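Chemist: no sequence on this one, just coordinates:
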């Protein structure tokens, strides 16, 4: 390389480090750090002067001066009077030498024979990674930036980055959780569901998903019988199936899980009473009470996943199953981040103190505890009332979207049946018996419409294929009807392939 680094290199590196939201100074700093650590700037070769680099990048000279000075302060660069800036050789550290004369070894392990099971082969809900590029994403449980309280969340995070607050959350909590978040769950979140719990009866998890995995890991053996709603939540089914082959399906009806003798063979029954996954129906109060009586009589434990409890459209939502529990028969799972921002991954378990104590000890073996910074920031988000305000906005938005979706389905898809949406952020669709929802999903995707085939929710090896789910948490209200119109076109196409008649408004 020439004694001076080439102009073209800086142009290329700067373009690579361009990121929306980063200041020019931060982009220049990132560019220089990457070039230094990747070995693109040899030791002993001077960097361009601040004036030269500023001209090459088209930025103010002072921006480069400040970036250089910051990297000098942090030990990445050395400033030599009248010579310029150079890479500090100490920052590169010592690299292990490559072995000489290395030859191929023996046969590699046969990994497929070593796995206890292969989770990649389980049937899962699959969402395209690029779903945000589709104009009509009817997929469930995804993020809508237009509904995210950016300023309020930033306020809480910035407050927790103060010097005094960092001293509280930066140490390792080991098996504990942030005290302020536990208090907010106890006093703000759970009472809305009629649930009262002590500090010792709550543990925070990395989303409801980890809550289910912890329960399966602690409570389920190869002899355990776990009852699952059918259709039901695939991830819960897969988690329990990773521990026992005795996962049995319990068919649901238009009111959710029936209370019958089929429950008596179970050690645990997983249930979603607020909005049954995926049909969205709500378990009536009478069935909830009967389910608890049955659990006491047959000595099984209920695992209540209250995943959509915050988004019922009824003025007086039914209390959680846990709120009716008087004999510690219900383990309650909730999510703090599902509708707020799924990427935050915050959930919790409420259960008897003896169970929660073991949950904490098991969680410590896995990851000790969820991010203390996120816990503390969310606790402040709750304490300042931002969470309640956000829930009100989401409930209004979801109610409006649900109404528009139902009207669009009735207008453009009269050949399908849909469960009336009384809350949550999805609609369960039953199509004609000839329909293959996976083929429909492919045809719809070609038109920019994403839907979720429903066969994955059923336990059978050959499940029904004429169901699908339409989520509306991440699609703007003005996109709903145009999306359903395009879905109707895709359904017409599938009907033509099967020689079936369709009719809908145009």
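Modeler: Arrived safely, thanks for sending. What you are looking at is a predicted structure, and each value in this text was computed from that prediction instead of being measured.

Chemist: okay, CA-based contacts and neighbour counts for the rest of this
Modeler: Fine.

Chemist: distance of residue 386 from residue 373?
Modeler: Applying C-alpha to C-alpha, to the nearest Å, the value for residue 386 to residue 373 is 17 Å.

Chemist: no wait, residue 262
Modeler: Residue 262 sits 45 Å away from residue 373, going by C-alpha to C-alpha.

Chemist: ok, those two, which is more surrounded?
Modeler: Comparing residue 262 with residue 373 by neighbour count (other C-alpha atoms under 10 Å), the higher total belongs to residue 373, at 18 against 13.

Chemist: give me the nearest residue to the more buried one, chain neighbours excluded.
Modeler: Once flanking residues are discounted, residue 373 sits nearest to residue 169: 5.9 Å by C-alpha to C-alpha, 6 or more residues apart in numbering.

Chemist: which ones are touching the one you found?
Modeler: 178, 372-373, 376 (C-alpha atoms under 8 Å, 6 or more residues apart in numbering).

Chemist: put this next to the previous one:
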């Protein structure tokens, strides 16, 4: 680069997501802060820069004026715009970098770890799953279904002057009262649950709810019952506490009432759509497990997973709504209906437990981001969530039916759990079937599936199960995707 910054070559990348003015601003700020344009140096004239970038002169003028108001540039009459030396004077001098690690004095991190979360068994998905034409990925959304205009409008309202005044201050440990009210009056009554505002805590997804509960309630003496197969991260979170995990089998009515329950302190259960088998717990089983909880003195952690995505018949009432003895802790999430990246969930429990959980959450994150809470509250209040639910139920019902039909045609030797709702199928192949090998062969054909062994408590889990999600794949690609999956099955079996 020459000393005269007017000679600097500027270049704007093609980016549909950002305005030209915003791109130009970002480019200029980067050049100033990185020292590419020295302090006190002149910038190209508005006309010259506009011509070299092939953009309107007014775009450059507005960007320069914006940066002048914020102190990056100084405007000198008849001379143009110059880099403000004060901007760089406040930045620390570049430190001498040393190579990381190595040497005899480097700490032995392995010896210092008190637990190793990286060693736990988890569902593994390709980071670039969106690049595959047939992503039967679970837990992700089809962005074409998301009501972007409605979300933007709620975001805009959440950023109004009055709203910002409300949420910008530190709430310490409190949640947005508008969101709590929407959860209490809009979401929970659908599940038959009626509670006070002081019995609800907003969480960063259902997973944080589980983590908070395990931190507060579990230790090495705790006996934690979990459905088998079951939710991998519930198992992993409990595993970090060193408690004893007990396998609880599942049948076509949900969690079975075996003697394994009797020694448990806490039982994690997904009655709406069992994770991952998709079965719904019968009403009789719900009443029976609540009676057993009282009789044997254990608590139920009800993950109301995918309850709102019901495709056939009326949803069963939540365990929490049937609970007369305060035995059920209820957790839920908006990830499956809004977006997993939003990380918005909530927990319902008796007041003394909520008070301790709130104090614990304050030590971790104080509270989930207040602006996001307000946006979600407005989205619920304006009825957008209800509209979205109707749309998702229609689309997912259609996709699941297409997948079941295609499996019957191309993989008749495979058994599918017919589901009354949700976004995925649980599939069992012949006993000698290796779903991990099939997943590898399918990936080469552009098909992504999730082998099911990871969901079983025992190791190694059965190799002949897999989960097929339909939330991310358009209906018209499902038939072809499953035909290609069948090709992978034949290739592996040969």
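Modeler: Done, it's in. Please read all numbers here as calculations on a predicted model, not as lab measurements.

Chemist: quick one: map residue 412 of structure 1 onto structure 2.
Modeler: Matched by TM-score structural alignment, residue 412 of structure 1 corresponds to residue 410 in structure 2.

Chemist: then residue 384 of structure 1?
Modeler: Alignment note: residue 384 of structure 1 maps to residue 382 in structure 2; criterion TM-score structural alignment.

Chemist: again with residue 152 of structure 1
Modeler: So, by TM-score structural alignment, residue 152 of structure 1 is matched to residue 150.

Chemist: what number of residues lie near its match?
Modeler: Counted with other C-alpha under 10 Å, the neighbours of residue 150 of structure 2 add up to 16.

Chemist: and residue 228 of structure 1, by the same measure?
Modeler: Residue 228 of structure 1: 27 neighbours (other C-alpha under 10 Å).

Chemist: tell me the spacing between it and residue 141 of structure 1.
Modeler: Distance from residue 228 of structure 1 to residue 141 of structure 1, by C-alpha to C-alpha: 21 Å.

Chemist: and if you look at residue 377 of structure 1?
Modeler: Using C-alpha to C-alpha, we find residue 377 of structure 1 at a distance of 22 Å from residue 141 of structure 1.

Chemist: same deal with residue 240 of structure 1?
Modeler: According to C-alpha to C-alpha, residue 240 of structure 1 and residue 141 of structure 1 sit 22 Å apart.

Chemist: so which of the two has more stuff around it?
Modeler: More crowded of residue 240 of structure 1 and residue 141, by other C-alpha under 10 Å: residue 240, with 27 against 18.

Chemist: report the secondary structure state of the more buried one.
Modeler: Secondary structure state of residue 240 of structure 1, per DSSP: H, G, I helix; E, B strand; the rest coil, is helix.

Chemist: and it, what's its match in structure 2?
Modeler: By TM-score structural alignment, residue 240 of structure 1 lines up with residue 238.

Chemist: excluding chain neighbours, what is closest to its match?
Modeler: residue 214 (6.2 Å).

Chemist: where do the strands of the stretch 51-200 of structure 2 begin and end?
Modeler: Secondary structure of the stretch 51-200 of structure 2 by DSSP state E, counting those that start in this stretch: the strands cover 73-76, 80-83, 134-135, 200-203.

Chemist: out of these, deepest packed?
Modeler: strand 134-135 (a mean of 27; mean count of other C-alpha atoms under 10 Å).

Chemist: how many neighbours does the equivalent of residue 213 of structure 2 over in structure 1 have?
Modeler: Residue pairing (TM-score structural alignment): residue 213 of structure 2 is matched to residue 215 of structure 1. Neighbour count of residue 215 of structure 1, defined by other C-alpha under 10 Å: 19.
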